[in-house]
Structures are given as structure tokens and as C-alpha cells.
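1. Task: produce atomic coordinates for the following.
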Amino acid sequence: MNAIDVHNLVKTYGDKTVVNDVTMSVAQGEISGFLGPNGSGKTTTIRVMCGLLTADSGGGTVLGYDLNTEQHKIKNQVGYMTQKFSFYEDLSIEENLSFVARLYQLSPYKQHVRDTLEDLGMTSRRHQLAGSLSGGWKQRLALAACIMHRPKLLLLDEPTAGVDPKARREFWDEIHALAAGGMTVLVSTHYMDEAERCHRINYISYGHLLASGTVQDVIDGANLTTFVVQGANINQIAKSIQNIDGVDQVAPFGNSLHVVGQNKDLLAKSLAIHAQSLGFQYHLDSTSLEDVFIQFMANSSDNMQ
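-> The predicted structure follows:
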């Protein structure tokens, strides 16, 4: 049974359709990435799935419960970590977790708090005020509060925004440990390296789900070709080739360019024609996940404009 199995979800605000006919599934114990530009409908979709919002149409199940009629049962089995740090900054780590434990009516609540502090390596900091924590430790506190009641599904909305690379890696190590223990995770992110750590990814753009599958599935399905271009004056080369036949994207990467197009033969022919006159060399390379997502964004229109 899938932990998430929803179909044709629609959510509107006034005349704006924020979630437009979204169908997706997430297997039990899977880490599923949820990607897309700002304003694409990721947060709204997550809130529908955890029972905080009701879809205007569509339905399905989350953890086996009906999305439209059993929202209260879904909420009890879900941990939801929002984008914004939402704990009492003038209370300590331990006091914040005690408050959350009482909300969930965990008994004995002190034991649950102690266990959670120990599991996430926060015991030595339990008396530190939440407001004085660094971004990485605030993130860890938020995760601790989300998993204290042992949810079956963890929904994370851009959880690593604003934290350093070491804290991000430690966070993802913890997520993989939770998934290995059977917890299902749906995480929205803008970081390509984080997307590549997911078992599967889903890309949503302005309300529409455009792609789902493994990272390699999504890259292969985009049917893009990428060449690496190198030369003496890379900035001038970028300006000169961005509008030639077959070129959809030109992106600087250090001292080279990633040149991406949908028609491999046309792109290769155009680069061959201009290589000598513009003074560059080029070779075929693998298309990256970032190349694919930029292409998705270029081909989508903002439904909120």
C-alpha cells in the first residue's frame, strides 16, 4: 500500500488555481522529493495531503485514510515541518519539546522528551533558549518536535533553507535513518544535491505536476542534450551562441558553459558551424538534473500572474 495515493487534486484561491489536477503516489518507507519554483503549489499540495486544507476536487488516501473525510486521522499520523521556524524562542529546547509532547498527549511526556533529545543528540543543549540556536540547531529542534509522536509520514517543507552544508548533510543522514526504520518522507527542496538523495522525485510547476520518477527517469524523460563549451572569452561566447539554432539554455559553470537543447542533431550542427569563428571547443556531456529543471521552468507559465 502506498503511504500517499492522491489523484486529480485541485485547489483554488479566488480565480487562481494553485494546485491543478495533481496525481501522485509515494510508497511506504520512501523518501520522495518535491521540487518546483517558488509559488508553484508545493506548500499548498503538502497542506492538502496532511489534512490542513481541503481540496476543491479530487481525492485519494494518505496512510490509508480518505483525504476528504478522515483528515483528523491523517493529522494524528503525520509530522509536518514548515518553512518558518515556529517555536517559542524564549523557551528552552526542552521546554518547547515538553509543550509539543503535551499537545500530542504523550505519556509519560518527560520520557518522550528525554528519548527525543537523546535520539537527535540534543541532550547537552536542552536548557538552551530556542531563540539563541543557529540555523542548523533550530532545524534539528523542529525535526525533533515533528517525530516525537512517531508519525508514519513526515512532510518537510524546504527544511534546510538557510543552514550550512554540514548541517544539511547531517539532517539528510537522519532522514535516511528514519526512512530505513519505515517512516515515509515527502520533502520539498530547491537544492539539486538534496533531490538526488531522494528515492524518487516529483516536479511541480505552477500547479501542474510535470514529472515523477527516479532522478535518472526524470533526466531521461526530458530528452535533452548537453554540450560543454570552453574558450578564451567565455562571457562573449555565451552572448553569441544563446540565440543560435538548437540552443535552449546557456549557463556558465566556472570557466565553461553548459549548452542545452532538445534537438541533439540541430544543436551539434549549430555549435560546429560557430566553433571556429567564435573560438571555442565543445564536447558532449551528461545532462544534469538542474538542466532539466531549468528547462521545465522555461516552458511553464506563472499561473499567479
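2. drop to CA atoms for contacts and neighbour counts, all remaining ones
-> Fine.
3. Which residue ranges of the stretch 201-305 of the chain form helices?
-> Along the stretch 201-305 of the chain, counting by DSSP state H, counting those that start in this stretch, helices occupy 215-222, 234-241, 264-278, 289-298.
4. Strands of the stretch 1-150 of the chain, start to end?
-> Assigned by DSSP state E, counting those that start in this stretch, the strands in the stretch 1-150 of the chain fall at 2-13, 16-27, 31-35, 57-62, 65-66, 78-81.
5. export the ones you listed to JSON lines and tack on mean neighbour count?
-> Converted to JSON lines, the strands of the stretch 1-150 of the chain look like this (neighbours: other C-alpha atoms under 10 Å):
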{"stretch": "strand 2-13", "mean neighbour count": "18"}
{"stretch": "strand 16-27", "mean neighbour count": "19"}
{"stretch": "strand 31-35", "mean neighbour count": "26"}
{"stretch": "strand 57-62", "mean neighbour count": "20"}
{"stretch": "strand 65-66", "mean neighbour count": "16"}
{"stretch": "strand 78-81", "mean neighbour count": "23"}
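6. For Thr189, which of those strands is the nearest?
-> Closest approach to Thr189 among the strands of the stretch 1-150 of the chain (C-alpha to C-alpha): strand 31-35, 5.7 Å.
7. Relative to Leu289, which of the strands of the stretch 1-150 of the chain is closest?
-> Of all these, strand 31-35 comes closest under C-alpha to C-alpha, at 11.1 Å.
8. Identify the residues contacting the closest one?
-> 26, 42, 176, 179, 184-190, 195, 198-204 (C-alpha atoms under 8 Å, 6 or more residues apart in numbering).
9. and for comparison, fold this next one:
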Amino acid sequence: MSDAPAIAVTGLTKDFGPKRVVDHFDITVPRGAIYGFLGPNGSGKTTTIRMLCGLLTPDGGEGQCLGFDIRCEAQKIKAEVGYMTQKFSLYEDLSIRENLDFIARMYRLDRRQQRVTTALEELGLADRAKQLAGTLSGGWKQRLALAACLLHEPQLLLLDEPTAGVDPKARRDFWDEIRRLSAKGVTVLVSTHYMDEAVQCDYIAYIAYGKKLIDGPSAKIPAQVGLVTWRAEGSNLPALEARLKTEPGVEQVARFGSVLHISGTDKQALDATVKRLSDEATHRWTLQVAGLEEAFIYLMAGARDNFARDAA
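-> Take a look at the predicted model:
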């Protein structure tokens, strides 16, 4: 396998009318990695993915995907990429097998029947091969869509919000399959806004309103942000939350079920505040390692909506 990255782009930019939806975006994705795009809806993730796989021409920037120029070799990129869109886009009045056979014909694949049968077996679809796609649940439609993406044995999978609207078990099964593919050397770029999925990724890029806020190995993102986080448990959390927002060193207070996560980048000031409140003995305080969700909330708080009325 080549040591060159699967994707390497700089300055990727896209405008729709007067609005800039992707703003000088840089990304490098190692081959065989699971790379997560993490960001809220409308942050530019889908537009970026479409530029990377040759479906949209960027207005600015340059780079390569799988060794091909994203501007002038789009057709070559498409032949090596499996793209799973947010919305189920296969034919609901065809069976699972018929859908896969149709996709194989579209790609003019050799060993067509063998490839379809293998996809049915590997994705656990063989027993439902004759079932109409329109009668499938969200989780089974997801499996079918992934099977269709894999028929031509792509080097790169681009998955756009692939688990939206499916149940927790289907999401776990899906990620088991993604890890299996990554272990075989397939590079996976997946966009999501689920934090429990973000931790499944080897690398993460946080995106908000068209701009990349930060990227790196997922385990190191909170440390890059520099957050210190305390956990508070006890009664009357709303009152404590309101009070904390005016205390020195507190830059963020987030409710997680029956606990509060209090974060800041000034450790000395935050620790002093927690010490003073802890001495009141009204709540239990525990220092904890900041997680991806705390980091994401913190970064989003400083991001500016590019569709706001006063946005430039």
C-alpha cells in the first residue's frame, strides 16, 4: 500500500451565490484510516464530501484524492470511491438482489453475479435477497446502501451521515462493518454529529459553518483544545448551573443527564472556583478528562454562522 495519503487538499472553497459554505478547508486523510467529519447540520460536511469525490467542482483550492487531481480527474476518482448519501437512493420497488445487480450493471463489473452474492453474504442480506427495498427498516436499508457502495471494491468510502434515523443496534452493527473494512485497508471518511460515533474514528475534523475548527487524532483533540473539566453531582443542578456561569475560570457548563460538566482553559482559576464551591459541601465534585463532546461544545460556542444576517 502506498504511503501517500488517500486525500490531501488545501484551501478547498465553495460558494453558493453570496454565501461561502466551505471556507479554505484543508484535510489530509491517511490511507486505511477511519476519518470523522464532526459538525452540526448545515456546517458544510456534505458539500466538502462532494468536492472530494468529484461531484462538485471547488471554487478555490487544490489537492488530490487517491492520487487523482480533484479538479481535472473527477471521473477517475469516482471509479475508485463508494459514496453513501444521507438519503436512501436505491429503487424501493426492486428487491435487494435486483438493486445490487442493477448497480453492478451500471459499473459494468465483471463477475457480476459473484460480486452480488458476496455482498449479500458479507452484509448479512442473503436471507432477505428477494425482499423489496421499500419494505426494509432503516437499519436494513443502511446495509443495502453500504453493500451497493462496496460492489466495485472501492479504495475509499465516503459516508454522509450514514446512521441517521437508525436504531442503536443497527448503528453498532454498521460500525463493526466499517472497522472490518478499515482493517482490510479501505479508507473511510464519515460525517456525523453523533458523539458516540466520533470516538470510533481514528482521526476527527471539527467543522462549523464551512470552517475547520480543529483536526487530529481523536484521542488527542480535547488536549489540543486545552480544556480542564470538572463533574458536579447533587441536588438542584439548575441553580448550580446558573451560579457557575458567573464564576471565574468557568467557560462552559453542560448538562449530561443528572450531572454537570464544567470546563475552562484557565486551570488555576477553574480549580480555585471548584475548591471554593466544594467547601460548601452541597455537591460532589470530580476532576475528569475532557471528552470530545466538551471539546465540540466549546469550539462551537466560538464559531460564527455563515448564514447569519450580519455574516460577511
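10. Indicate which one of the helices of the stretch 201-305 of structure 1 is closest to Leu209 of structure 1.
-> It is, among the helices of the stretch 201-305 of structure 1 and with distance given as C-alpha to C-alpha, helix 289-298, at 10.7 Å.
11. So what touches that closest one?
-> With C-alpha under 8 Å, 6+ apart, helix 289-298 of structure 1 has contacts from 36-37, 192, 205, 210, 215, 218-219, 222, 224, 248-249, 260.
12. Report the buried members of the residues you listed.
-> Gly36, Pro37, Ser205, Val215, Val218, Ile219, Ala222, Leu224, Asp248, Gln249, Val260 (16 or more other C-alpha atoms under 10 Å).
13. sorry, back to before: need the helices of the stretch 201-305 of structure 1 in JSON lines (columns: distance to Phe171 of structure 1).
-> What follows is those, written out as JSON lines (distance: least, C-alpha to C-alpha, whole Å):
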{"stretch": "helix 215-222", "distance to Phe171 of structure 1": "20"}
{"stretch": "helix 234-241", "distance to Phe171 of structure 1": "37"}
{"stretch": "helix 264-278", "distance to Phe171 of structure 1": "39"}
{"stretch": "helix 289-298", "distance to Phe171 of structure 1": "22"}
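14. Quick one, which of the ones you listed gets closest to Thr160 of structure 1.
-> Using C-alpha to C-alpha, those put helix 289-298 closest to Thr160 of structure 1, at 18.1 Å.
15. List the buried residues of that closest one.
-> Buried residues in helix 289-298 of structure 1 (16+ other C-alpha under 10 Å): Leu289, Asp291, Val292, Phe293, Gln295, Phe296.
16. What residue in structure 2 is paired with the fourth one?
-> Structural alignment places Phe293 of structure 1 opposite Phe296 in structure 2 (criterion: TM-score structural alignment).
17. Pull the number of nearby residues for Gln75 of structure 2.
-> Gln75 of structure 2: 13 surrounding residues under other C-alpha atoms under 10 Å.
18. and the nearest residue to it once chain neighbours are set aside, how many neighbours does it have?
-> The shortest distance from Gln75 of structure 2 to any non-neighbouring residue, by C-alpha to C-alpha, 6 or more residues apart in numbering, is to Gly54 (7.1 Å). Neighbour count for Gly54 of structure 2, taken as other C-alpha under 10 Å: 21.
19. Over to His258 of structure 1?
-> For His258 of structure 1, using other C-alpha under 10 Å, the count is 22.
20. and the two most separated of the contacts of helix 289-298 of structure 1?
-> Val215 and Asp248 (21.1 Å).
21. wait, what's in contact with the counterpart of Gly44 of structure 2 in structure 1?
-> Aligning on TM-score structural alignment places Gly44 of structure 2 opposite Gly41 in structure 1. Shown in contact with Gly41 of structure 1 (C-alpha under 8 Å, 6+ apart): Val18, Val19, Ile204, Ser205, Tyr206, Gly207.
22. Spatially nearest residue to the aligned residue in structure 2 for the third one, not counting backbone neighbours?
-> This means Ile204 of structure 1. Residue pairing (TM-score structural alignment): Ile204 of structure 1 is matched to Ile207 of structure 2. Of all residues not flanking Ile207 of structure 2 in the chain, Gly39 sits nearest, at 4.9 Å (C-alpha to C-alpha, 6+ apart).
23. Does that neighbour touch His193 like I think?
-> Yes. Counting by C-alpha atoms under 8 Å, Gly39 of structure 2 does reach His193; the two are 5.5 Å apart.
24. Look up how far Lys110 of structure 1 lies from Arg140 of structure 1.
-> Relative to Lys110 of structure 1, Arg140 of structure 1 is positioned 19 Å away (criterion: C-alpha to C-alpha, to the nearest Å).
25. which of these two has more neighbours?
-> Arg140 (23 against 15).
26. could you list every residue that touches that one?
-> By C-alpha under 8 Å, 6+ apart, the contact list for Arg140 of structure 1 reads Leu120, Phe171.
27. Looking for the alignment partner of it in structure 2.
-> Using TM-score structural alignment, Arg140 of structure 1 pairs with Arg143 in structure 2.
28. Met195 of structure 2 pairs with which position in structure 1?
-> Per TM-score structural alignment, Met195 of structure 2 is aligned with Met192.
29. now swap in Arg20 of structure 2 and tell me
-> Using TM-score structural alignment as the criterion, Arg20 of structure 2 maps onto Thr17 of structure 1.
30. Pretty sure that match sits against Asp302.
-> No. Thr17 of structure 1 is beyond contact range of Asp302, at 10.7 Å (criterion: C-alpha under 8 Å).
31. okay, the buried residues of helix 289-298 of structure 1 in JSON lines with distance to Leu67 of structure 1 next?
-> Below are the buried residues of helix 289-298 of structure 1 laid out as JSON lines (distance: C-alpha to C-alpha, whole Å):
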{"residue": "Leu289", "distance to Leu67 of structure 1": "32"}
{"residue": "Asp291", "distance to Leu67 of structure 1": "35"}
{"residue": "Val292", "distance to Leu67 of structure 1": "32"}
{"residue": "Phe293", "distance to Leu67 of structure 1": "29"}
{"residue": "Gln295", "distance to Leu67 of structure 1": "33"}
{"residue": "Phe296", "distance to Leu67 of structure 1": "29"}
